[in-house]
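In: Dropping a prediction and its sequence here:
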Amino acid sequence: MSSGQSTTAYPPPSSAPAQPPIGYPTKESPQYPQKSVVETKSKGDGFWKGCCAALCCCCVLDACF
């Protein structure tokens, strides 16, 4: 590196704005998902049924052994 020239690992920044990669969805593209209404549904009482079933199994196994 004694020649006086400096080398850079990256190209100098350009004044043009950075463009997204080809195929990347943007707000202007028609594939951009529109905001939709999200409906939430109750999952039921499956957790409590499973919890009670596990507790019963533990009690039965404890009584058997």
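Out: Alright, I've got the coordinates.

In: From now on I want contacts and neighbour counts done on CA atoms only, so please keep to that.
Out: Will do.

In: quick one: Leu61 from Leu55, how far?
Out: Distance of Leu61 to Leu55, computed by Cα to Cα, to the nearest Å: 10 Å.

In: okay, now the one to match up with it:
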Amino acid sequence: MDKKLMKVLKKLYHHSNGTYDTERELILYREEALTKRELELLQEHSWPVNEVVYITYDAHFRN
């Protein structure tokens, strides 16, 4: 993994940058904590922030 990307991800997903959403039972991270260049780097690597993907056992692991 790109070292610059890893640095940005550590900054984004730091515990102090998240807010727990009790309704959806997940942590949302503040993009505002990142610089414009850091956000561009995430876009270059197709890394969406706070994109929630719902995965079920039946849909993905059942034979």
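Out: Cool, got the structure. This structure is a prediction, so every number in the text was calculated from the model and none was measured.

In: TM-score for this pair?
Out: Once superposed, the chains reach a TM-score of 0.23 (TM-score structural alignment, normalised by the length of structure 2), with 18 aligned residues with a Cα RMSD of 2.1 Å.

In: Now Thr19 of structure 2: which helix or strand?
Out: Thr19 of structure 2 belongs to strand 18-21 when elements are defined using DSSP states H and E.

In: which outside residues touch that strand?
Out: Leu26, Ile27, Leu28, Tyr29, Arg30 (Cα atoms under 8 Å, 6 or more residues apart in numbering).

In: From these, list the buried ones, please.
Out: Leu28, Tyr29 (16 or more other Cα atoms under 10 Å).

In: Serialize the contacts of strand 18-21 of structure 2 to JSON lines and add fields for distance to Glu38 of structure 2 and secondary structure.
Out: Shown next, in JSON lines, are these (distance: Cα to Cα, whole Å; DSSP: H, G, I helix; E, B strand; the rest coil):
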{"residue": "Leu26", "distance to Glu38 of structure 2": "23", "secondary structure": "strand"}
{"residue": "Ile27", "distance to Glu38 of structure 2": "20", "secondary structure": "strand"}
{"residue": "Leu28", "distance to Glu38 of structure 2": "18", "secondary structure": "strand"}
{"residue": "Tyr29", "distance to Glu38 of structure 2": "14", "secondary structure": "strand"}
{"residue": "Arg30", "distance to Glu38 of structure 2": "13", "secondary structure": "coil"}
